[in-house]
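Novice: What follows is a protein structure lacking sequence information:
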C-alpha cells in the first residue's frame, strides 16, 4: 500500500476506509491501524495487514454495515482465520468470503449464546463433495474454540466448508446449497429404489457423490460426457433396475437444474448404482 493512501473513515481501531491513488476507495485491516487516526491522515504502510478492494459497491457497503455488529477482536480473529484458510487451501480466496463467513460465524455465535442450534441436513454429502474444505473447516472450528471459547456443533463444519468452497470457486453459497440438497435428494431416492442403506463412509458412496457433483458441474458448463456406446445396451439388459433408476435420476436433475443433461451420463450412473447395489 503506497504511503499516499489516506484515511477516509475510521470504522474501528483495526479497520479503516482509505483513498488509494489507483484503486480509489479500499478497506484496510491491521491491528491498531485506525487508532487515533483522523480523516485525511496518511497511513503507515507497515501497519496494513490486509487490503480489500471490494470493487462491488454493494458488497463494500454490506461489509461496512456488518463491522459495527461483530466487534474489533472478532475482526482481528477473522483476519487470522482467513489467512489460515488461504494457506491451507493453497488458493486465493474470493473477497466475498470476508463478508459471508464473518456474517455466518458471528450469527452462529449469537445463536449459541441464545441456546439455539441449526441443523445441517446435508453434512455427510458436503464431507464427500468437498473433503479438503471439510478438513480445513474442522480446523476452523478448533480455532474458534481455542481463541473464542465457543464449541461449534458438528453441523457448522459443513456450512463453513461450503463457504470455503464458495471462496475458491467463485460459486454462490446459494448454488452450492442447492446442489448439495439435490445430491442429498438423489442419494435418498437411490436408497428407496434399491432398498438399501448407503454406507456414507464407504468409498463407493464417495465415488457416487463425486460423480453427481461433476455431472452437475458439466451441466452448468454445457459439457458432454461423450457418445453412448455399446455398453449402454449391455447395461440396460444386464442391470435393468439400476439402468432405469439412472434414467430417473437424470430426469430429476434436469427438472431441478432446468437444463438438459447428456444422455451418456446414463452409462456411468448405472455402473455406480450397480456397484452400490452389489456391495
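Specialist: Structure received. Only a predicted model underlies this, so the values are computations on that prediction, with no experimental measurement involved. Residues are numbered from 1 along each chain as shown.

Novice: C-alpha only now, for contacts and for neighbours.
Specialist: Fine.

Novice: Excluding chain neighbours, what is closest to residue 144?
Specialist: residue 150 (6.2 Å; Cα to Cα, 6 or more residues apart in numbering).

Novice: this is the comparison structure:
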C-alpha cells in the first residue's frame, strides 16, 4: 500500500494493491513520510474504506475542513456505540457525526448552546440511543474538556438512529420522530387517557408508526386493499375507527398523502390494542 496524500503525522490517504483509496489513522503513521512511500502496516490503527467515490471525496474534504482529532474522537464514539447498541452503522455516520461534533464544539466555545426541541421525544422513543449518546458526551468532555448539555445528547442520539436506517437523511429522521409523537397525542386526546409507555402494546404501536412514517417518505403507501377485513375491523372497533380517521386527516393535511384502507386497518388494530387496557 502506498501513500497518496498526507493529512498530518497520524492520518493519511493510501492506495491498496487494487487501486482502492483508504483513509488510515495511526500514531505517527505519516511521520517523515512522503507521497509515494509505502505505508507502515504495523502502525495502522483505524482503516476507513468506503464503497462509493462520493463518500471517499466527502471524507477527504472533512479532513481538510475540521481538526483530525474530531474525526478520531468520532471514530471512538462510533466504535463504542456499535458495541453498546450491538449494531453496524452506515458508513455515512463517520462524516455526519464528525462534522456535527466539530460544529458543536465550535458552538460551545462561542457559548452558543442550542436547545433541542425534540429532546423529550428522543428520550422517550429512542432510549437506548439516547443513553449511549450521554456516554458519548463523556468521551467529548474527556477529549476536549467541554461539558455539553443533554440537548446535545439528543442530537447525537439522532445520528445513531439515522445510521441504523441505511443512510436515511437526518431531516427525515426528525420528521419520523414528529409523526410518531403527533399520532400518539391524537390517540391520547381521542381516548382522554395517558398511554402506558412501558407496555409491550405501546412499543409495538410506536414501532408500527415509525415504519409507517418511513414508508410515507420513501417507498410510499401500498395501493393493495382488503375491503372485507377493513369493514370487519371498522365495525368491530368503532371507537378505534374514529380515532384512525383523525390520524388519516392529520396525514392528509400535513403530508398530502391519503393512507390506504389496509393501513387504516393496521392502525385500528394497534389503537384498539394499545388503548383497551389503558381505559
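Specialist: Received it, and whenever you're ready, just let me know what you need. Just so you know, these numbers come straight off a predicted model, no measurement behind them.

Novice: on that earlier part again, how many neighbours does the residue nearest to residue 144 of structure 1 have?
Specialist: By other Cα atoms under 10 Å, 16 other residues sit near residue 150 of structure 1.

Novice: Residue 21 of structure 1 now?
Specialist: 13.

Novice: Please tell me I have it right and it contacts residue 6.
Specialist: No. Taking Cα atoms under 8 Å as the definition, residue 21 of structure 1 is not a contact partner of residue 6, at 9.1 Å.

Novice: show me where the stretch 101-250 of structure 2 has strands.
Specialist: Assigned by DSSP state E, counting those that start in this stretch, the stretch 101-250 of structure 2 shows no strands.

Novice: neighbours of the aligned residue in structure 2 for residue 90 of structure 1, just the number please.
Specialist: Structural alignment (TM-score structural alignment) places residue 90 of structure 1 against residue 86 in structure 2. By other Cα under 10 Å, 9 other residues sit near residue 86 of structure 2.

Novice: Roughly how far does residue 86 of structure 2 sit from residue 229 of structure 2?
Specialist: Distance, residue 86 of structure 2 to residue 229 of structure 2, using Cα to Cα, to the nearest Å: 38 Å.

Novice: One more: residue 169 of structure 2?
Specialist: 35 Å.

Novice: Residue 183 of structure 2 now?
Specialist: Distance from residue 183 of structure 2 to residue 229 of structure 2, by Cα to Cα: 23 Å.

Novice: Who has more neighbours out of the two?
Specialist: residue 183 (20 against 13).

Novice: Setting the sequence-adjacent residues aside, check what's closest to the most centrally placed residue in structure 2.
Specialist: In structure 2, the residue lying closest to the centroid (Cα atoms, centre = their mean) is residue 162, at 1.8 Å. Spatial nearest neighbour of residue 162 of structure 2, chain neighbours left out: residue 168 (5.7 Å); criterion: Cα to Cα, 6+ apart.

Novice: how close does that neighbour sit to residue 205 of structure 2?
Specialist: Counting by Cα to Cα, the gap from residue 168 of structure 2 to residue 205 of structure 2 is 21 Å.

Novice: Kindly report the same for residue 86 of structure 2.
Specialist: Between residue 86 of structure 2 and residue 205 of structure 2 the distance is 23 Å, computed by Cα to Cα.

Novice: wait, what's in contact with residue 196 of structure 1?
Specialist: Applying Cα atoms under 8 Å, 6 or more residues apart in numbering, we find residue 196 of structure 1 in contact with 190, 277.

Novice: Which parts of structure 1 are helices?
Specialist: With helices called from DSSP state H, structure 1 shows them at 57-66, 72-89, 96-113, 123-129, 131-148, 155-169, 173-194, 203-221, 230-238, 240-257, 265-278.

Novice: Overlap in contacts, residue 21 and residue 6 of structure 1.
Specialist: The contact sets of residue 21 of structure 1 and residue 6 do not overlap (Cα under 8 Å, 6+ apart).

Novice: Report how many residues lie close to residue 194 of structure 1.
Specialist: 16.

Novice: cool, and residue 19 of structure 1?
Specialist: Neighbours of residue 19 of structure 1 using other Cα under 10 Å come to 19.

Novice: which residues in structure 2 does stretch 102-122 of structure 1 match up with?
Specialist: The aligned range for stretch 102-122 of structure 1 is 98-118, by TM-score structural alignment.

Novice: Pull the residues that contact that stretch.
Specialist: For stretch 98-118 of structure 2, using Cα under 8 Å, 6+ apart, the contacting residues are 62, 66-67, 70-71, 73-74, 146, 148-149, 151-152, 154-155, 178.

Novice: and what of stretch 77-96 of structure 2?
Specialist: The contact list for stretch 77-96 of structure 2 (Cα under 8 Å, 6+ apart) reads 50, 55, 58-59, 62, 71, 74-75, 128-129, 132-133, 136, 139, 159-160, 163-167.
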